[in-house]
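In: structure for the following, please:
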Amino acid sequence: MRHCFALDLKDDPALIAEYEKYHEKLRPEIEESIRSAGITEMEIYRIGNRLFMIMETDASFSFEKKAEMDASNPNVQEWETLMWTYQQALPMAKPGEKWMLLDNIFKL
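Out: Below is the predicted model:
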């Protein structure tokens, strides 16, 4: 199944460059946590300071399972804290909400 998300980066060229550098070669423990949750493919695209993430999952994936796994994984918690240095919530996000799930409104 495909899931698409959006999130903004802080609008600072130096911070954006650092964020992209972290994603050139993902930390192995972070990649392992993503894959073990049932995520088979993940891509992040950027325009300006807006990010779009496309995530493909297998039948074992659930958002609840991923949240539980992340909450109990200190490596993921450290990564998320570091990434929040560069990220900022979308204007319509609720407090504490990061990546926002997009609604699919068209498919050809």
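In: from here on, contacts and neighbour counts on C-alpha atoms
Out: Noted.
In: any idea how far residue 47 is from residue 71?
Out: With distances taken as C-alpha to C-alpha, to the nearest Å, residue 47 is found 30 Å from residue 71.
In: out of the two, which sits in the busier spot?
Out: residue 71 (12 against 8; other C-alpha atoms under 10 Å).
In: residue 77 is in contact with that one, correct?
Out: Yes - if you go by C-alpha atoms under 8 Å, residue 71 and residue 77 touch, sitting 6.8 Å apart.
In: I'd like the structure of this one too, to check against the first:
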Amino acid sequence: MKRYCLGLGLQDDEELIAEYEEMHKNVWPEIKASILGSGIIDMQIYRVDTLLVMIMDTDEEFSFAHKAEMDAANPKVQEWEQLMWKYQQALPSAKPGEKWVLMDQIFALKKIAH
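Out: You can find the predicted model right below:
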């Protein structure tokens, strides 16, 4: 298993943020199927103010390139992403056209069993 952490911004608008959170209470079944079909086995999104953090656990075969190809070929994913962009905004460090930005891990602590 691999774990990735990604960040993204939200529009600074309380109404839009409430709508975005509501949309994520009822994510379309096609989107869930696409996520699981790409090799993602667990996904969580957290929010503080206008910052979103996504934590993804994936199988060993997962790749961002393959996920991007799958998404580009899936009209329902494209529709969802277009709709979500109404609420989202790129982080200052994002490349042109980039939404979720891969975060660098700067600390880890793990209890070792004896």
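In: all strands of the first structure, in order?
Out: In the first structure, the strands defined using DSSP state E lie at 2-9, 39-47, 50-57, 87-88, 100-101.
In: let me have the ones you listed in JSON lines, adding distance to residue 27 of the first structure as columns.
Out: As requested, the strands of the first structure are arranged in JSON lines below (distance: least, C-alpha to C-alpha, whole Å):
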{"stretch": "strand 2-9", "distance to residue 27 of the first structure": "20"}
{"stretch": "strand 39-47", "distance to residue 27 of the first structure": "14"}
{"stretch": "strand 50-57", "distance to residue 27 of the first structure": "18"}
{"stretch": "strand 87-88", "distance to residue 27 of the first structure": "18"}
{"stretch": "strand 100-101", "distance to residue 27 of the first structure": "23"}
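In: residue 66 of the first structure: which of those strands is closest?
Out: Among these, the nearest to residue 66 of the first structure by C-alpha to C-alpha is strand 39-47 (9.4 Å).
In: mind listing the helices for the second structure?
Out: 14-23, 29-37, 64-72, 75-84 (DSSP state H).
In: any idea which of these gets closest to residue 5 of the second structure?
Out: Closest to residue 5 of the second structure of those is helix 64-72 (C-alpha to C-alpha; 12.6 Å).
In: right, I'll leave it there.
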